[in-house]
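**Q** sequence below, structure please.
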Amino acid sequence: MQDQENPEVIPQPEGEGAPAAPAAAPQAAAAPANGEPGLEEQLSATEAKLAEMHDAFMRAKADAENIRRRAQEDVSKAHKFAIESFAEAMVPVRDSLEMALKVEAPTVESIKEGVEMTLKQLTSAFEKNRLVEVMPQQGDKLDPNKHQAVAVVPADQEANTVVSVLQKGYMIADRLLRPAIVTAAAPK
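**A** From the prediction side, this is the model:
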């Protein structure tokens, strides 16, 4: 008689009537009894999420590259055509000067009138393109960011102030194009 606590396992021949082999361990792990998804399901869900994230990353990377390329093209075009607006405003000034040279018998009055009209066109072109005069008044404080003093002269005014303007300066928006050339008052 066999001991019931330690039953002896008797090998049975394979073939008909033999009991089926137990299920493989991975299949058992795929469907646990407690209702949670199995490892294979988790793996396939994670792989799907990874593929989705990779696709989103690649799309974002391509979008960023397109934005960078477009920005470079915009900067390049801005440099290339930055002067276009100013050039369009200057063409009528040149036309007026050429027409003045075609006049066969100009009088002093007609020349003066033509120059005044051409100066108005030029002033208008400067205004449209934010080209502003730097024209300090006598007694204004000397500003080294906008004025260039070429001489210091004795004067009856405070030191380091503008005595006279020898040449106007110009600014484009907030950037100095050319400083105003001035004489400054010497210290007393």
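
**Q** okay, CA-based contacts and neighbour counts for the rest of this
**A** OK.

**Q** just the buried positions in stretch 71-82, please.
**A** The neighbour-count check on stretch 71-82 (16 or more other Cα atoms under 10 Å) flags nothing as buried.

**Q** which residues touch stretch 86-96?
**A** Residues from elsewhere that reach stretch 86-96 (Cα atoms under 8 Å, 6 or more residues apart in numbering): 114, 118, 121, 122, 124, 125, 126, 128, 129.

**Q** show me how to select, in PyMOL, the buried members of those residues.
**A** Selecting only the buried entries of the contacts of stretch 86-96 in PyMOL, with 16+ other Cα under 10 Å as the criterion:
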select buried, resi 114+118+121+122+124+125+126+129
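
**Q** closest to residue 27 out of the contacts of stretch 86-96?
**A** Lowest distance from residue 27 to the contacts of stretch 86-96 (Cα to Cα) belongs to residue 129, with 77.8 Å.

**Q** rewinding a little: and of the contacts of stretch 86-96, the nearest to residue 153?
**A** When the contacts of stretch 86-96 are compared against residue 153 (criterion: Cα to Cα), the nearest one is residue 126, at 32.7 Å.

**Q** and the helix or strand hosting the closest one, what does it pack onto?
**A** According to DSSP states H and E, residue 126 maps onto helix 108-128. On a contact count with 3 or more Cα pairs under 8 Å, 6 or more residues apart in numbering; DSSP states H and E, helix 108-128 meets helix 84-102.

**Q** second chain to compare with the first, below:
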Amino acid sequence: MNKPQDDIDSQIEEMLAQEGYGEADTMAPEAEETLEDQLEALRAERDQFRDRFMRALADAENARKRSERDRKEAENYGGSKLSRDMLPVFDNLQRALEVVTDEQRAANSGLLEGIELTMRELISVFAKHGIKSISPEIGDKFDPSVHQAMFEAPVPGTKSGEIIQVMAHGFMLHDRLLRAAQVGVSSTPKS
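**A** This is a model prediction of the structure:
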């Protein structure tokens, strides 16, 4: 038997001895049965309390684990709405830098340098918070888990399912997709 049960049994025997029931031959048979019934009831109650305690302990451990998991999720993904709202800022800065001509670059070098610095800072903040860019290239294979097909067109010299145009970069927040990369995909080219 286990230690707590042995302790309870020995305490009950001590109490019986103090009451004068220590010797079996001095005890009346009906009193012995009554004490045995009481002892059995106490053991059943003890087992019931032990079972309830173990269940409560398991519930508390499960609550602790759930709380820890929720805390980590909130820490990693709590800012996903703000992150999604910042993606158009990235897109607009990128578009601004892509349309600049050499003449404009020479005439407005300070302004363009400021835009480039802002873009680098935004990318740095994204990296600091676990946001990674999905930057497909023309000719890459279309992957529906990270790409969104905006259109499909038959283009000679390509294979079906190849990316033929990239309209917007996609982004991941840790291991979750914030926004799929928006791409054009080649369909089966006409012969």
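
**Q** TM between them?
**A** Overlay of the two chains. TM-score (TM-score structural alignment, normalised by the length of structure 1): 0.56; 138 aligned residues with a Cα RMSD of 3.5 Å.

**Q** that older thread, what's the helix holding residue 126 of structure 1 aligned against in structure 2?
**A** Counting by TM-score structural alignment, helix 108-128 of structure 1 pairs with residues 108-128 of structure 2.

**Q** if we can go back for a sec, post-alignment, the helix holding residue 126 of structure 1 versus structure 2, mean distance?
**A** With mean Cα distance after the TM-score superposition for structure 1, helix 108-128 of structure 1 departs from structure 2 by a mean of 2.4 Å once superposed.

**Q** could I get the contacts of stretch 86-96 of structure 1 as CSV with distance to residue 174 of structure 1?
**A** Below are the contacts of stretch 86-96 of structure 1 laid out as CSV (distance: Cα to Cα, whole Å):
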residue, distance to residue 174 of structure 1
114, 32
118, 26
121, 23
122, 20
124, 18
125, 17
126, 14
128, 15
129, 12
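
**Q** wait, which of the contacts of stretch 86-96 of structure 1 is closest to residue 181 of structure 1?
**A** residue 126 (19.7 Å).

**Q** where exactly do the helices run in structure 1?
**A** All helices of structure 1, identified by DSSP state H, fall at 25-30, 39-81, 84-102, 108-128.

**Q** make JSON lines out of the ones you listed and add distance to residue 146 of structure 1.
**A** Below are the helices of structure 1 laid out as JSON lines (distance: least, Cα to Cα, whole Å):
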{"stretch": "helix 25-30", "distance to residue 146 of structure 1": "80"}
{"stretch": "helix 39-81", "distance to residue 146 of structure 1": "26"}
{"stretch": "helix 84-102", "distance to residue 146 of structure 1": "23"}
{"stretch": "helix 108-128", "distance to residue 146 of structure 1": "18"}
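
**Q** tell me which of those helices approaches residue 160 of structure 1 most closely.
**A** Ranking the helices of structure 1 by proximity to residue 160 of structure 1 (Cα to Cα) places helix 108-128 first, at 30.0 Å.

**Q** compute the inter-axis angle for that closest one and helix 84-102.
**A** 180 degrees (axes from the mean of the first three to the mean of the last three Cα atoms, to 10 degrees).

**Q** list of residues touching helix 108-128 of structure 1?
**A** 86, 89, 90, 92, 93, 96, 97, 100, 132.

**Q** got CSV for those residues, with distance to residue 40 of structure 1 too?
**A** Listed next are the contacts of helix 108-128 of structure 1 as CSV, based on distance: Cα to Cα, whole Å:
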residue, distance to residue 40 of structure 1
86, 69
89, 73
90, 75
92, 78
93, 80
96, 84
97, 85
100, 90
132, 74
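
**Q** biggest separation within the residues you listed, which pair?
**A** Maximum distance among the contacts of helix 108-128 of structure 1 (Cα to Cα): 26.6 Å, for 100 and 132.

**Q** of the two, which one has the most company?
**A** residue 132 (19 against 16; other Cα atoms under 10 Å).
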